[in-house]
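Trainee: What shape does this take:
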Amino acid sequence: MFNDIGALELVTIVVLAILIFGPDKLPKVIQDVSGMIRKLRSFSDSAKQDIRSELGPEFKDFEFEDLNPKTFIRKQLTENEDLKEIRSSFDLRKELNDVTDAVNSKEAAPAPAAPAGPATPAAGTGPDLLKKPSAPAPEARTPFDADAT
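Mentor: Purely as a prediction, here's the structure:
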């Protein structure tokens, strides 16, 4: 329940509890909180048993943790035989390497000559959008106005 609380957080909580409730009332507050947690656990356990008894014998293996979407998807992915077959036949690394090789070979290959007709820029002759644009010439820059900004 509290797996992600570190030592510093725990010390901070204890110090705050002592400051808020005082050393005299703190044992009584801890007793009350632990009793409330016990009652909540027993209530949830009895509710789970009631739900299991109402669902019938076909749901005797039903786990409430399976209602968590992450757990449900993980369980379906690991237990489904069709998905295991698909996963074993599909190699993601191989597919990514094939795509990378195809992209790299297109970049290395010369661009085909454009057919005679309307003027369209050939591949590779337009601006390279991945490169950082060079700074414009000083006379082409707009003047900086400190009052306007």
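
Trainee: contacts and neighbour counts: CA atoms only from here.
Mentor: OK.

Trainee: And what about the residue nearest the centre of the chain, helix, strand or coil?
Mentor: Taking C-alpha atoms, centre = their mean as the criterion, residue 70 is the residue nearest the geometric centre of the chain, at 11.1 Å. When classified by DSSP: H, G, I helix; E, B strand; the rest coil, residue 70 comes out as helix.

Trainee: residue contacts, it?
Mentor: Residue 70 sits next to no residue when contact means C-alpha atoms under 8 Å, 6 or more residues apart in numbering.

Trainee: Now with 10 Å, please.
Mentor: Applying C-alpha atoms under 10 Å, 6 or more residues apart in numbering, one finds that residue 70 lies in contact with residue 76.

Trainee: again, but for residue 97
Mentor: If you count contacts by C-alpha under 10 Å, 6+ apart, residue 97 has them with residue 103.

Trainee: Any figure for the gap between it and residue 105?
Mentor: Using C-alpha to C-alpha, to the nearest Å, residue 97 is found at 12 Å from residue 105.

Trainee: and the longest helix belonging to the chain, how far from the chain's centre?
Mentor: What stands out as the longest helix in the chain, according to DSSP state H, is helix 7-55. Centre-to-centre, helix 7-55 and its host chain are 31 Å apart (C-alpha atoms, centre = their mean, to the nearest Å).

Trainee: In terms of helices and strands, where is the residue of the chain most remote from its centre?
Mentor: For the chain, the C-alpha lying farthest from the average C-alpha position belongs to residue 116; by C-alpha atoms, centre = their mean, that distance is 50.8 Å. According to DSSP states H and E, residue 116 maps onto no helix or strand at all.

Trainee: Proceed likewise with the subsequent sequence, for comparison:
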Amino acid sequence: MFFDLSLPEIVVLLGLGVVLFGPDKLPQAAASAARFLRQVRAFSDNAREDLRKELGPEFDGLNFEDLNPKTFVRKNLLGEGEELRDLRKDINGTLNEAASLNAAAVPAPRPTAAANGSAALPAGEQPPYDADAT
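Mentor: Down below sits the predicted model:
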């Protein structure tokens, strides 16, 4: 239905309207609410057109629905945006190339005593402190 309202919710709203306004004034209240919604819609359409005129021809492809936060997140963060998808592919390609170059240039690490399962340091001995690592 409209505004994501189910049929029982609409019936409850209509019943609430009859109780609040009474059967005599309910048609007038509905007409004034419809008039208000038309005015709000006309105002938003005029504001949208004014913004398009002021921005100029370089923003002709601007879609105002894309500025909605839900749409922005869905398109750009969840993978539907083409620009970010292309950027992600470029970054992943660059990272993969760098990783393959580093793997070829750096020799494999030597196994240590800790890798074999035995303790690398005797009991009670402190590991060396590296000031550059912290």
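
Trainee: Drop the TM-score for these two in here.
Mentor: Aligned and superposed, the two chains score 0.61 in TM-score terms (TM-score structural alignment, normalised by the length of structure 2); 100 aligned residues with a C-alpha RMSD of 2.9 Å.

Trainee: and the gap between the residue nearest to the centre of structure 1 and residue 64 of structure 1?
Mentor: In this structure, residue 70 of structure 1 and residue 64 of structure 1 are 13 Å apart, going by C-alpha to C-alpha.

Trainee: picking that back up, map the residue farthest from the centre of structure 1 onto structure 2.
Mentor: Aligned counterpart of residue 116 of structure 1 in structure 2: residue 122 (TM-score structural alignment).

Trainee: separation between that match and residue 116 of structure 2?
Mentor: For residue 122 of structure 2, the distance to residue 116 of structure 2 under the criterion C-alpha to C-alpha works out to 15 Å.

Trainee: Over to residue 43 of structure 2?
Mentor: The spacing between residue 43 of structure 2 and residue 116 of structure 2, counted by C-alpha to C-alpha, is 73 Å.

Trainee: ok, those two, which is more surrounded?
Mentor: Each of residue 43 of structure 2 and residue 116 had its neighbours counted (other C-alpha atoms under 10 Å), and the higher figure belongs to residue 43 (12 against 9).

Trainee: how about that one, what does it touch?
Mentor: Taking C-alpha under 10 Å, 6+ apart as the contact definition, residue 43 of structure 2 lies against 37, 49.

Trainee: what does residue 58 of structure 2 give?
Mentor: For residue 58 of structure 2, the residues meeting the contact criterion (C-alpha under 10 Å, 6+ apart) are residue 52.

Trainee: Let's verify it: helix, strand, or coil?
Mentor: For residue 58 of structure 2, the secondary-structure state derived from three-state DSSP is helix.

Trainee: In structure 1, which residue range corresponds to stretch 35-45 of structure 2?
Mentor: Residues 35-45 of structure 1 are where stretch 35-45 of structure 2 aligns, taking TM-score structural alignment as the criterion.

Trainee: buried residues in that stretch?
Mentor: Going by neighbour count (16 or more other C-alpha atoms under 10 Å), nothing in stretch 35-45 of structure 1 comes out as buried.

Trainee: Next, the mean deviation of it compared to structure 2.
Mentor: Between stretch 35-45 of structure 1 and its aligned stretch in structure 2, the superposed structures give an average distance of 0.7 Å (mean C-alpha distance after the TM-score superposition for structure 1).

Trainee: circling back: I'd like the distance between the match of residue 116 of structure 1 and residue 16 of structure 2.
Mentor: Using C-alpha to C-alpha, one obtains 79 Å as the distance from residue 122 of structure 2 to residue 16 of structure 2.

Trainee: now swap in residue 3 of structure 2 and tell me
Mentor: Summarising the geometry, the distance separating residue 3 of structure 2 from residue 16 of structure 2, computed by C-alpha to C-alpha, is 18 Å.

Trainee: More neighbours: the two, which one.
Mentor: Between residue 3 of structure 2 and residue 16, residue 16 has the larger neighbour count (other C-alpha under 10 Å), namely 12 against 5.
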